[in-house]
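K.L.:
what's the 3D shape of this:
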Amino acid sequence: MDKHQLIECHERIKPYIHNTPVLTSHLIDQMVGASVFFKCENFQKMGAFKMRGAANAIMQLPKALQQKGVVTHSSGNFAQALSLAAQGLGVKAFIVMPKNAPQVKKNAVKGYGGIVIECDPTLEARERQARMIEEEHGATFIHPSNDDNVILGQGTACKELLEVYPNLDYVVAPVGGGGLIAGTALAAHYFGNPCQVIGGEPLEVDDAYRSLQSGTIETNSTTNTIADGLKTHLGDRNFPIIQNYVSQIIRVTEDEIIEAMRMIWERLKIVCEPSSAVALAAIFSKKLQFKGKKIGVIVSGGNVDVNNLPF
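P.N.:
Below you'll find the predicted structure:
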C-alpha cells in the first residue's frame, strides 16, 4: 500500500468522518518528561477510529456489491462503525454478534441501522453465520482489522495528526487486531519526518509482541484483560506491515492500564476506553526512552461502560 493510496483514501472518507482534535496536558508532559499529543478518536463518529476503515472499505466496493450489503462479525466498535458507515452510504449492514454480547452494544448497532444476527459465542459460530449471510444475500464480508481498505482508513488518523504536528519522534497506538497499528505505521512511514511507531499491548494478551519475536502470527490462550478491544490477534494482511514498519511493542500490566486511563479522564477531561489507555501506559512504563521527545498518542475510542469503570 503506497502513499498515494493513503492520500486518496483520506480524500474519499473526509465527508463521512470527523477530523478529531489533538489535546495536550502540561502535567502529563512533566510526568513523562516529554511533549505528548493526544489524537482524540474518542470524538470520532460512533466514538472510535474504526469509522474510518469501515467507511473506506464500503466505498471501495463496486456499486453492484454495495447494493447487496456488507457483513461482519463483531461485538465491539467495528459492529457500530460498519453499521453507521453503511447507513450514511445507503448500504445494508448485517452484523453477526454473539448472543452474550451486552444488550447496550446490540442496541447501539441497531440504532445505527445495523441488522443484528445473533449466534453462539465462539469464533467458529461467528464465522459460519457470516458465511451464511454472504451466501444468502450476496453481502460482502468486511473484516474489522485484516483488510487493506480498513487498514488504509485507520491510517488516516495518524496522517491527520502529522499534518498538524509533522515533527513527531514517535506515534504510539494500542495493538489488538492490528488494523490501527498497521495503518498508523504506514502513515508515519509516508508522512513522518522521520517518525517511529510503537505499539502498546496488555501483558495478558501479548500475541503481537510474541508474533514479532517469532515471525509468525501468535494467538492468546487467555484473554484476561480490561482492554476488551485488544483481545483479537493479528492477520495476514496487517502482520507484514507491522513487521516492516513498527519498531517496538511495549507490554503493560492491568494496573498500568487502569492508572493511565484514570490519568486521561482526570487530566485531559475526556472519556476513553481501557484499550485507548494502553498507549499512554506504554509511554509511562518507558519514560527514559521517551525523555525529551515529541510523542503522538492515538486515543483509539471512548465507548466505555460508565457503570463499570475500573477506578
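
K.L.:
rest of the way, CA atoms for contacts and neighbours
P.N.:
Noted.

K.L.:
ranges for the strands of this protein?
P.N.:
22-23, 35-40, 70-73, 93-98, 115-119, 140-141, 170-174, 196-202, 246-252, 294-299 (DSSP state E).

K.L.:
closest one to residue 281 among those?
P.N.:
strand 246-252 (6.6 Å; Cα to Cα).

K.L.:
if we can go back for a sec, could I get the strands of the chain as CSV with distance to residue 270 and mean neighbour count?
P.N.:
Output for those, formatted as CSV (distance: least, Cα to Cα, whole Å; neighbours: other Cα atoms under 10 Å):
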stretch, distance to residue 270, mean neighbour count
strand 22-23, 10, 16
strand 35-40, 9, 23
strand 70-73, 29, 28
strand 93-98, 28, 27
strand 115-119, 30, 18
strand 140-141, 34, 20
strand 170-174, 17, 28
strand 196-202, 20, 27
strand 246-252, 22, 20
strand 294-299, 10, 26
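
K.L.:
out of those, nearest to residue 15?
P.N.:
Short answer: strand 35-40, nearest of the strands of the chain by Cα to Cα, at 18.2 Å.

K.L.:
please generate a structure for the following sequence too, so the two can be compared:
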Amino acid sequence: MESVTLDDIEAAAARIAPVVRRTPTVESRVLSDRVGAPVLLKCENLQRTGSFKPRGAYNRIANLSADERARGVVAASAGNHGQGVAWAATELGTASTVFMPLGASLPKLVATRAYGADVHQVGHTVDEALIAAREFADRTGATLIHPFDHPDIVAGQGTVALEILEQVPDVATVVVPTGGGGLLAGVAAAMHALAPHVRVIGVQAADAAAWPSSLAAGAPTALPKMATMADGIAVGLPGAVPFAEVAALGTEIVTVDEDALAKALVLSLERAKLVVEPAGAAGVAALLTHAIPNLEGPVVAILSGGNIDPLLLTRVIGHGLSAGGRYLELRVTIADRPGALSALLAVVGAAEASVVDVSHSRTASTLAVDEVEVSLTLETRGPAHRDEVLKTLRDAGFGVRAEP
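P.N.:
Just a heads-up that it's a prediction; the model follows:
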C-alpha cells in the first residue's frame, strides 16, 4: 500500500494554508505539574468547524478533478467529519451530502447543515451511515470522502505535526486522540520524516479500542462491540491506509477509561478555559492517569475537537466532578420523626459540604416502619474533604452508604 510521504504532507499544508487556521499551542501549568514535564496543548478544538477534520477534508476535495467535483461529494459521520466535509465542499464550490446516525448530536447535525450539506439520518451507527453513503455514491457518481481511510485525508491531518514542530521545536512526545487513525498516521508520518526522535502515542477510549488488538493481529480487526462517550474516536475498525502507516512506524497506543475522559474534560474547561469534547480530551486523560510510561517532555497533547452537545457537557461535567471527588452521592437511613432530617443536614453543614440535591423515601423494602432513607448529593472540595464528610457523618452515628 502506498505510504504517505513528507512531500504529500507539505503539499497539503500549502494547499490548505489559505483557508484553515493555524491553531495555537498553549502551555498547561497544571498538566506540567502533574506529569513532571512541560505540557502544551495543540488547540484543534479552535480550528474551523471545531475540530482538525477540515484539514483532511479540504485536501481530499481539492485534489478531485473538475468532473469529480461537479458530481459532488458524500460522507458518513457522527458529526466532526461531516462538518469538515460540508465546510470544505462549500469552500470549493462542491455540493455535499452527509449521512449521520439517528442518534447524532443535534448541535452537530444543525452545524453540518449550516455549513452547506444535505443531511440524511440513517441507522444507529456511523458504520450503518457509511453503508448508505456508499450506496449514494454508487447511485449518483458522488465521490465518497472517507473520514480517515485515504492518503489525502492522512496527509491533510499530518499538517498538524508541521505546526507543532514550528511552535514547539524541542517537542519530545506528541499525544494523539485516535479513532480510525487518520490523525495519528499523519502525525506519525510527519514526525518520522522530520523529527524521528519524537515519540508519537495514540490514545483510545478503553471501551472502543480497536487498535491494540489490530496491531497484535497485524491487520485491522473489527471490535465486536463498543461503548464510549467519546463518539469522535468511537471507531470499530481502523482504516487500512492509516493502519499500514502506524504499524510500519511502530507507533504506540494507550487506552483511558470513561472516568479519565470526564476528568480531563473538566480540567480542560476549568483550568485551561477550553471547551473540549470527550474524544478531544483523550490525550489529556492519558497524561492525568499516567498511562504513558517513561514520558519525556516537552509533551504536546492534541485537543482534537471541541464539538460537544451542551446536554452531554452537563452530564460529563457532573460525572467528572464525581470521579474527581467533587461530588458525593450517599444514602442515609434516619428515624421517621420530626427534626431527623434537619439534624442530618446540620451535620452536613458543619462538615462544610454543600447540598446539591436531597430526597427521601419511606417505601424501600429494607426500611423498618419507623425509618426513612435520605438520598443526598453533596458538593465537596475534593477527595480528602469527601472522606472527611463521610467520617463526620459516621462519627455522628448515621449509617451511610456512599454511591461509587
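
K.L.:
switch the strands of structure 1 over to JSON lines; also include distance to residue 263 of structure 1.
P.N.:
Listed next are the strands of structure 1 as JSON lines, based on distance: least, Cα to Cα, whole Å:
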{"stretch": "strand 22-23", "distance to residue 263 of structure 1": "13"}
{"stretch": "strand 35-40", "distance to residue 263 of structure 1": "13"}
{"stretch": "strand 70-73", "distance to residue 263 of structure 1": "33"}
{"stretch": "strand 93-98", "distance to residue 263 of structure 1": "32"}
{"stretch": "strand 115-119", "distance to residue 263 of structure 1": "35"}
{"stretch": "strand 140-141", "distance to residue 263 of structure 1": "38"}
{"stretch": "strand 170-174", "distance to residue 263 of structure 1": "16"}
{"stretch": "strand 196-202", "distance to residue 263 of structure 1": "16"}
{"stretch": "strand 246-252", "distance to residue 263 of structure 1": "15"}
{"stretch": "strand 294-299", "distance to residue 263 of structure 1": "13"}
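
K.L.:
so which of those gets nearest residue 239 of structure 1?
P.N.:
strand 246-252 (10.0 Å).

K.L.:
what is the aligned counterpart of residue 273 of structure 2 in structure 1?
P.N.:
Using TM-score structural alignment as the criterion, residue 273 of structure 2 maps onto residue 269 of structure 1.

K.L.:
ditto for residue 78 of structure 2
P.N.:
Using TM-score structural alignment, the partner of residue 78 of structure 2 in structure 1 is residue 75.

K.L.:
quick one: contacts for that match?
P.N.:
Counting by Cα atoms under 8 Å, 6 or more residues apart in numbering, residue 75 of structure 1 touches 96-98, 101, 105-106.

K.L.:
which of the residues you listed sit farthest apart?
P.N.:
Farthest pair in those (Cα to Cα) is 96 and 105. Separation: 12.0 Å.

K.L.:
wouldn't residue 319 of structure 2 be in contact with residue 258 here?
P.N.:
No. The criterion here is Cα atoms under 8 Å, and residue 319 of structure 2 misses it with residue 258 at 9.2 Å.

K.L.:
grab the longest helix from structure 2 for me.
P.N.:
The residue-count maximum for a helix in structure 2 (DSSP state H) belongs to helix 151-167.

K.L.:
what residues sit buried inside that helix?
P.N.:
Judged by neighbour count (16 or more other Cα atoms under 10 Å), helix 151-167 of structure 2 contains these buried residues: 151-165.

K.L.:
corresponding residues in structure 1 for it?
P.N.:
Aligning helix 151-167 of structure 2 against structure 1 (TM-score structural alignment) gives residues 148-164.

K.L.:
ok, average deviation of that stretch from structure 2?
P.N.:
Superposed on structure 2, stretch 148-164 of structure 1 shows a mean distance of 0.8 Å to its aligned residues (mean Cα distance after the TM-score superposition for structure 1).

K.L.:
grab the most central residue of structure 2 for me.
P.N.:
residue 279 (0.6 Å; Cα atoms, centre = their mean).

K.L.:
that one against residue 228, yeah?
P.N.:
No. The pair residue 279 of structure 2 / residue 228 is not scored as a contact, 9.3 Å apart, by Cα under 8 Å.

K.L.:
any idea what residue 58 of structure 2 aligns with in structure 1?
P.N.:
By TM-score structural alignment, residue 58 of structure 2 lines up with residue 55.

K.L.:
the match of residue 273 of structure 2: neighbour count?
P.N.:
Using other Cα atoms under 10 Å, residue 269 of structure 1 has 10 other residues around it.

K.L.:
next one: it from residue 295 of structure 1, what distance?
P.N.:
19 Å (Cα to Cα, to the nearest Å).

K.L.:
aligned partner of residue 289 of structure 2 in structure 1?
P.N.:
Checking TM-score structural alignment: residue 289 of structure 2 goes with residue 285.

K.L.:
its match contacts residue 252, correct?
P.N.:
Yes. Taking contacts as Cα under 8 Å, residue 285 of structure 1 lies within contact range of residue 252: 7.4 Å.

K.L.:
what do we get in structure 2 for residue 294 of structure 1?
P.N.:
Match for residue 294 of structure 1 (TM-score structural alignment): residue 298.

K.L.:
check contacts around that match.
P.N.:
Contact analysis of residue 298 of structure 2 by Cα under 8 Å, 6+ apart lists 37-40, 170-173.

K.L.:
what is the burial count for the match of residue 58 of structure 2?
P.N.:
28.

K.L.:
the residue lying closest to it once chain neighbours are set aside and residue 289 of structure 1, how far apart?
P.N.:
Spatial nearest neighbour of residue 55 of structure 1, chain neighbours left out: residue 85 (5.1 Å); criterion: Cα to Cα, 6 or more residues apart in numbering. Applying Cα to Cα, the value for residue 85 of structure 1 to residue 289 of structure 1 is 39 Å.

K.L.:
the stretch 101-250 of structure 2: helices as residue ranges?
P.N.:
In the stretch 101-250 of structure 2, the helices defined using DSSP state H, counting those that start in this stretch lie at 106-114, 126-140, 151-167, 182-194, 211-217, 240-249.

K.L.:
now the ones you listed as JSON lines including distance to residue 284 of structure 2?
P.N.:
JSON lines is the format used below for these (distance: least, Cα to Cα, whole Å):
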{"stretch": "helix 106-114", "distance to residue 284 of structure 2": "23"}
{"stretch": "helix 126-140", "distance to residue 284 of structure 2": "25"}
{"stretch": "helix 151-167", "distance to residue 284 of structure 2": "16"}
{"stretch": "helix 182-194", "distance to residue 284 of structure 2": "15"}
{"stretch": "helix 211-217", "distance to residue 284 of structure 2": "19"}
{"stretch": "helix 240-249", "distance to residue 284 of structure 2": "21"}
